[in-house]
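Chemist: Would you be able to build a 3D model of this:
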Amino acid sequence: MPALREKAEILRKLHAGPRILVLTNAWDAASARVIQAAGFPAVATSSAGIAYVLGYPDGQRISRAEMLDMVRRIAASVDVPVSADVEAGYGTTADAAAETARGVVAAGAAGMNLEDVDDRGELLPVDRQVERLRAVRAAADALGVPLVVNARTDTFGVPSLAPSDAPDEAVRRANAYLAAGADCAFVPFVRDRDAIARLARDVAGPLNVLGLPGAPPVAELEKLGVRRVTVGSGVARAAYGLARRIALELRDAGTYGALGEGALSYAEMQALMS
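Modeler: Take a look at the predicted model:
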């Protein structure tokens, strides 16, 4: 497993600069190859994108085994480190999180996301998530892989938490998770510049935010102190949006204009997959 250890160390160093780490999220082997060919130093996976490929909605409806099988295919298809989005670890216990971490390592991924919500989308108690993160770190360490753990907190995404309370709770949770062994804190669904700046200032480690329409551009996020930007299922959903435009054009006009909107040629795809 020396190669995977090396990839994990590379991924960890990318969070330390000198520039912000920008990752585009893949959902299958082909999208991962496209992203690597575009020059990215690592690839993140999209759990929602993978679920859609296999016919599931997002939100841990897919099984751990199916998710990890696609992570394995993605990791095997690229040379750069892969960070696997494995939702909330497919179970709310420390044992479930540890089993997922072992599966991530076996799949060849150098990092993983772990969410702090249950199957209903509600926030887990902080001490429960801390226990789960410690179990993830211990499981990876036992395998000799310094897995890069990106601890996600959904304080800005759960309906049960008032928006005014979300920043304080995000900082509290992020710092607890970093102290438990996480390498990076992921706070999605925040677009406000002041809130992002506050998170970057008060979170005691690298901050990952989600690149969304309406969020500050990458250069500004870097100035605010953000260390990692990912785009989640955004690329996959954009691709499906194009597929819908193509289908509607074929149905209604019988023409093919949308087929040429940024499409890679057959020869390019063949070369990428060779």
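Chemist: use CA for all of it now, contacts and neighbours both
Modeler: OK.
Chemist: Residue 185 belongs to a helix?
Modeler: No: for residue 185, which was evaluated using DSSP: H, G, I helix; E, B strand; the rest coil, the result is strand, with no helix membership.
Chemist: what's the neighbour count on it?
Modeler: 32 (other CA atoms under 10 Å).
Chemist: what residues are up against it?
Modeler: 150-153, 174-175, 177-178, 203, 205-208 (CA atoms under 8 Å, 6 or more residues apart in numbering).
Chemist: Likewise for residue 230?
Modeler: 22-25, 44, 208-211.
Chemist: gap between it and residue 96?
Modeler: Noted for residue 230: a distance of 25 Å to residue 96, by CA to CA, to the nearest Å.
Chemist: and what of residue 75?
Modeler: On the measure of CA to CA, residue 75 and residue 96 end up 22 Å apart.
Chemist: So which of the two has more stuff around it?
Modeler: Using other CA under 10 Å as the criterion, residue 75 and residue 96 rank with residue 75 on top: 25 against 17.
Chemist: Identify the residues contacting the helix or strand containing the more buried one?
Modeler: Remark: residue 75 resides in helix 64-77, with elements defined by DSSP states H and E. Applying CA under 8 Å, 6+ apart, the contact partners of helix 64-77 are 26-29, 32-33, 45, 47, 50-51, 81-82, 84, 86, 89-90, 100, 103-104, 107-109.
Chemist: structure for this one too, so we can compare:
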Amino acid sequence: MSFASLHQPGKPLILFNIWDAGSARAVEGAGAVALATGSASVAGANGYADGQQMPFGELLAVAARIRAASDLPLTVDFEAGYADHPEDVARNALRLHGLGVAGINLEDGIPPESGIRPAVEMAGLIVAIRRATDLFINARTDLFLQNPPAAHAGLMDQALERARLYADAGASGFFAPGLVDPGLIGALCKASPLPVNIMKSPAAPAIAELAALGVARISFGPFPWREAMAALAASYRDQVLNGG
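Modeler: The predicted structure follows:
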């Protein structure tokens, strides 16, 4: 089964985001059918802040190690493409493609959280990547992440317009992290021309509810890495500081 075919509305692909080869093997061993990195997780695991602060060469090295450790399809969080010009973004995507990566996330947020790229400009990046590769391009809009939940209903028309533009440009999926209202998620899934990806944050609906709403892909973003680091710190406190 191809990576694209795993995206089925109502029967979503579950991606429990990883950050290195070891976490890839752990998630694969637990039964995952595909792997996905998260930018905050990979950056944090390597001592960087999120928002393209980690050099692209180091991201390539992480992706290469994961590919060497697992044969599962891998999609890499490509953030905003690690460049500004479409040709350079496409060249970077082609380097990931050369590692055997199945897909990428490309976001319209300008890192680190410096606003939203104009939709036409984002579409131009997608066009350039599509001309260069056959990667699954998961086009992410940061409209909902960069605005409070009370404003989300008023952003739906803009989000759907971006979904249509990104689809026309050659995107494969539409990612709306930060959107947690069930009614809005359902409306997005119904109207989007692309399969919808929702991030399973603590505030988001349960997996079964997201599936019933028509979501085709559920990812966990930075939360697995944060939980793992919290467990590590708690273990240190218990066994070292508290003499456990």
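Chemist: What would you report as the TM-score here?
Modeler: Aligned and superposed, the two chains score 0.94 in TM-score terms (TM-score structural alignment, normalised by the length of the second structure); 242 aligned residues with a CA RMSD of 1.8 Å.
Chemist: Tell me how many other residues surround the equivalent of residue 153 of the first structure over in the second structure.
Modeler: When the second structure is aligned by TM-score structural alignment, the residue opposite residue 153 of the first structure is residue 141. For residue 141 of the second structure, the number of neighbouring residues by other CA under 10 Å comes to 25.
Chemist: Hmm, residue 107 and residue 141 of the second structure touching each other?
Modeler: Yes: counting by CA atoms under 8 Å, residue 141 of the second structure touches residue 107, with 5.8 Å between them.
Chemist: ok, now which ones touch the corresponding residue of the second structure for residue 227 of the first structure?
Modeler: Under the alignment (TM-score structural alignment), residue 227 of the first structure pairs with residue 216 in the second structure. Going by CA under 8 Å, 6+ apart, residue 216 of the second structure touches 7-13, 195-197.
Chemist: Please apply the same query to residue 2 of the second structure.
Modeler: Per CA under 8 Å, 6+ apart, neighbours of residue 2 of the second structure: none.
Chemist: Which strand or helix spans it?
Modeler: Assigned by DSSP H and E, residue 2 of the second structure belongs to neither a helix nor a strand.
Chemist: Tell me where the second structure has strands.
Modeler: 13-15, 35-36, 74-77, 103-107, 136-140, 173-175, 196-199, 217-219 (DSSP state E).
Chemist: Make a markdown table out of those and add distance to residue 236 of the second structure.
Modeler: Formatted as a markdown table, the strands of the second structure follow (distance: least, CA to CA, whole Å):
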| stretch | distance to residue 236 of the second structure |
| --- | --- |
| strand 13-15 | 28 |
| strand 35-36 | 28 |
| strand 74-77 | 30 |
| strand 103-107 | 34 |
| strand 136-140 | 37 |
| strand 173-175 | 36 |
| strand 196-199 | 30 |
| strand 217-219 | 29 |
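Chemist: Tell me which of the ones you listed lies nearest to residue 181 of the second structure.
Modeler: strand 196-199 (10.9 Å; CA to CA).
Chemist: Residues touching that closest one, excluding its own?
Modeler: Here strand 196-199 of the second structure has contacts from 9, 173-179, 188-189, 214-221, using CA under 8 Å, 6+ apart.
Chemist: Superpose on the first structure and give me the mean offset of it.
Modeler: The superposed strand 196-199 of the second structure is, by mean CA distance after the TM-score superposition for the first structure, a mean 0.3 Å from where its aligned residues fall in the first structure.
Chemist: whereabouts in the first structure does that strand align?
Modeler: Against the first structure, strand 196-199 of the second structure falls on residues 207-210 (TM-score structural alignment).
Chemist: Kindly report the same for stretch 161-169 of the second structure.
Modeler: Stretch 161-169 of the second structure maps onto residues 172-180 of the first structure, going by TM-score structural alignment.
Chemist: Tell me the one among the contacts of residue 185 of the first structure nearest to residue 245 of the first structure.
Modeler: residue 208 (32.0 Å).
Chemist: Roughly how far does the closest one sit from residue 71 of the first structure?
Modeler: 21 Å.
Chemist: the more surrounded of the two?
Modeler: Each of residue 208 of the first structure and residue 71 has its neighbours counted (other CA under 10 Å); residue 71 has more, 32 against 26.
Chemist: What is the equivalent residue in the second structure for that one?
Modeler: Match for residue 71 of the first structure (TM-score structural alignment): residue 63.
Chemist: do the same with residue 250 of the first structure
Modeler: Using TM-score structural alignment, residue 250 of the first structure pairs with residue 239 in the second structure.
Chemist: Residue 28 of the second structure matches what in the first structure?
Modeler: So residue 28 of the second structure corresponds to residue 36, using TM-score structural alignment.
Chemist: who's in contact with its match?
Modeler: By CA under 8 Å, 6+ apart, the neighbours of residue 36 of the first structure are 42-43, 78, 80.
Chemist: who's in contact with residue 120 of the first structure?
Modeler: Residue 120 of the first structure neighbours (CA under 8 Å, 6+ apart): none.
Chemist: run the last query once more with 10 Å
Modeler: 59, 158 (CA atoms under 10 Å, 6 or more residues apart in numbering).
Chemist: So it versus residue 82 of the first structure, what's the distance?
Modeler: Taking CA to CA, one finds residue 120 of the first structure at 28 Å from residue 82 of the first structure.
Chemist: same check, this time on residue 24 of the first structure
Modeler: In terms of CA to CA, residue 24 of the first structure sits 11 Å off from residue 82 of the first structure.
Chemist: What is the burial count for residue 135 of the first structure?
Modeler: Neighbours of residue 135 of the first structure (other CA under 10 Å): 22.
Chemist: wait, what's in contact with it?
Modeler: Residues near residue 135 of the first structure by CA under 10 Å, 6+ apart: 93-99, 101, 129, 141, 180-181.
Chemist: Give me the aligned partner of it over in the second structure.
Modeler: So, by TM-score structural alignment, residue 135 of the first structure is matched to residue 128.
Chemist: cool, residue 241 of the first structure as well?
Modeler: Checking TM-score structural alignment: residue 241 of the first structure goes with residue 230.
Chemist: which one in the second structure is aligned with residue 195 of the first structure?
Modeler: By TM-score structural alignment, residue 195 of the first structure lines up with residue 184.
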